[in-house]
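[1] Sequence and predicted structure, then a few things I'm wondering about:
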Amino acid sequence: MTLLLLAGTGDARRIAQRLAGADVIASLAGATRDPVALPIPTRLGGFGGEAGFRDFLTAHAISAVLDATHPYAHRITARSARICAALGLPFLQYLRPGWVPEVGDNWTEISREEEAATLIPTGATVFLGTGRQTLDRFANLTGRRVICRQIDPPEGPFPFAGGEFLLGRPPFSVADELALFDRLKVDWLVVKNAGGEASHTKLTAARQLGIPVLMIARPTPGDWPHVASIESAMEWVRAL
């Protein structure tokens, strides 16, 4: 049996560590230029669409697919589930639980990035913890200072007026985030409900500083199998 692990998250790295020595191939989409190496054979880059993914599964005799990509990589997950179903291959999505507000949090959920402009007043300093791939969806935040943190140096100027990039490679401690938000005079934090402990530190910092948070809702899960814990994912692999 050859398992394909769709990776790209810290949880996928932990799964890969537990699968070291097994017949498994990891795949990274290439969103980060210098990703942390995984302890299993790894391919980098996209598959070239649905046909390319199907060809890869066939050429490498993949017998099952475990999707541990980002909870917001819904297009990749939907495509993978659809093709696995067509080929009769077992498929499982590892979908870690989302964050829930705690006492003292000031969160507002929005369904689309473009909605941020209806809630954030002109003149505010906005910190985007959403990554660069959806940055263009915030172009209507005119009149605000917009700061987008990303891992890799930008390949071009900020895509709209009033914005700036900030380089940083996670993980970030609560103390790191407190100092950063205070230095930048952040008024609003915008994040995706990615879940997980490692990236929760910015939410803890926002709570301690009284910064309101816009939480972009998760995509609705599909009707394919999914689990919410790494141990459940490993049980599925062992049962194959």
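    Here it is on my side, so go on. Since the model is a prediction, treat every value here as computed from it, not as a measurement. Numbers count the residues shown, from 1 in each chain.
[2] make it CA atoms for all contacts and neighbour counts henceforth
    Fine.
[3] is it true that A228 touches L95?
    Yes. Shown here, A228 and L95 form a contact pair, counting by C-alpha atoms under 8 Å, at 5.1 Å.
[4] alright, now check it against this:
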Amino acid sequence: MHVLILGGTAEARRLAELLAAEGTRPGLRALRVTNSLAGRVSTPRLPPGEVRVGGFGGAEGLAEWLRAHRVDVLIDATHPFAGTISFHAARAAAAAHVPLLALRRPGWVPVKGDDWHATGSLEEAAALLPALGRRVFLTTGRLGLAAFAVAALDELWFLVRSVDAPEAPHPARMAVLLDRGPFTLDGERELLRRHRIDVVVTKDSGGPATAPKLTAAREAGLPVVVVRRPAVPEGVRVVDGPEEALHWLVSQHR
């Protein structure tokens, strides 16, 4: 059984680890796992199993890869905001007649004391900022910074946190913090205090690795602009944890 995991997330790595352990059981000795990484991070954390890096050439290219490599099951465990590849996966799986499962960590939910401002895009998030603060903690990653590189935001100062250094276009007044989660609550509290942050911008990535910034912002009474995640393609089955994905995959194998 050949499983292709579209990964790059902590959940994808955990699923690959579970499959590596599961493959030692007598009933699953023929299990083969290929992990596909987009290649957008220079030093990714590699999961167990075979690893390929780079794109497929759209839905048609992915469908051809599925056929050529005799893939039996496709699991989309990409980042919740990697919307394009998810739609390509749905089209490719349908074309190649391969079962598809989407693994998505649950989104964040506001609690009492949160001052969240939900938006549908980075551009909408940028438009809200002048009315919310002057010193912005921007945690949406290095891609998409062009949305904040507009004249209307030239007077604002941005602290941009990302794994790799961002490229232009980016905000006119900006400091870059290269770091990778998981982050601690004490660390996020100190970061907000040291940089005198008065508004936070984030995508609804979900999961615990980067959630402490939300708690720190709530404690400090800061507004948080939250970009809503895109929907999973219609008709695709979704699970929210690697263990549930493993259970589904084993049922497919049997």
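    That came in fine, so what should we check first? Keep in mind that this is a model prediction, so the values were computed, not measured.
[5] Got a TM-score for the pair?
    TM-score of the superposed chains, computed with TM-score structural alignment, normalised by the length of the first structure, equals 0.93; 239 aligned residues with a C-alpha RMSD of 1.6 Å.
[6] So between A228 and L95 of the first structure, which is more surrounded?
    L95 (23 against 13; other C-alpha atoms under 10 Å).
[7] what do we get in the second structure for that one?
    Taking TM-score structural alignment for the superposition, L95 of the first structure sits opposite R104 in the second structure.
[8] secondary structure class for the most centrally placed residue in the second structure?
    Centroid-nearest residue in the second structure: H79, 2.7 Å away (criterion: C-alpha atoms, centre = their mean). State at H79 of the second structure, reduced to three classes by DSSP: H, G, I helix; E, B strand; the rest coil: coil.
[9] how big is the offset of the longest helix seen in the first structure relative to the second structure?
    Longest helix of the first structure, by residue count under DSSP state H: helix 74-87. Its aligned residues in the second structure lie a mean 0.8 Å from helix 74-87 of the first structure after superposition (mean C-alpha distance after the TM-score superposition for the first structure).
[10] List the contacts of that helix.
    Contact with helix 74-87 of the first structure is made by 50, 53-54, 64-65, 67, 69, 90-93, 219, 222, 224, as judged by C-alpha atoms under 8 Å, 6 or more residues apart in numbering.
[11] contacting residues around the match of L95 of the first structure?
    Contacts of R104 of the second structure (C-alpha under 8 Å, 6+ apart): A77, T78, H79, P80, V238, V239, D240, G241.
[12] The last one reaches R105, doesn't it?
    Right, G241 of the second structure. Yes. The criterion here is C-alpha under 8 Å, and G241 of the second structure meets it with R105 at 6.3 Å.
[13] Any chance you could list residues touching both of these two?
    Shared contacts of G241 of the second structure and R105 (C-alpha under 8 Å, 6+ apart): E11.
[14] what about those two, which has more around it?
    The residue with more neighbours, out of G241 of the second structure and R105, is R105; 21 against 18, by other C-alpha under 10 Å.
[15] Run a quick neighbour tally on the counterpart of G196 of the first structure in the second structure.
    Under the alignment by TM-score structural alignment, G196 of the first structure pairs with G207 in the second structure. With neighbours defined by other C-alpha under 10 Å, the count for G207 of the second structure comes to 15.
[16] can you tell me which residues contact the nearest residue to G207 of the second structure once chain neighbours are set aside?
    Spatial nearest neighbour of G207 of the second structure, excluding adjacent residues (C-alpha to C-alpha, 6 or more residues apart in numbering): R105 at 6.1 Å. By C-alpha under 8 Å, 6+ apart, R105 of the second structure lies in contact with E11, P80, S205, G206, G207, D240, G241.
[17] quick one, what contacts the third one?
    Contacts for S205 of the second structure (C-alpha under 8 Å, 6+ apart) come out as H79, P80, F81, R105, G107, W108, R229.
[18] so the second one touches V227, yeah?
    Yep, that's P80 of the second structure we're talking about. No. Look at P80 of the second structure against V227 with C-alpha under 8 Å: they stay out of range, at 11.4 Å.
[19] does V232 of the second structure count as helix, strand or coil?
    coil.
[20] In the first structure, what residue corresponds to it?
    Using TM-score structural alignment as the criterion, V232 of the second structure maps onto P221 of the first structure.
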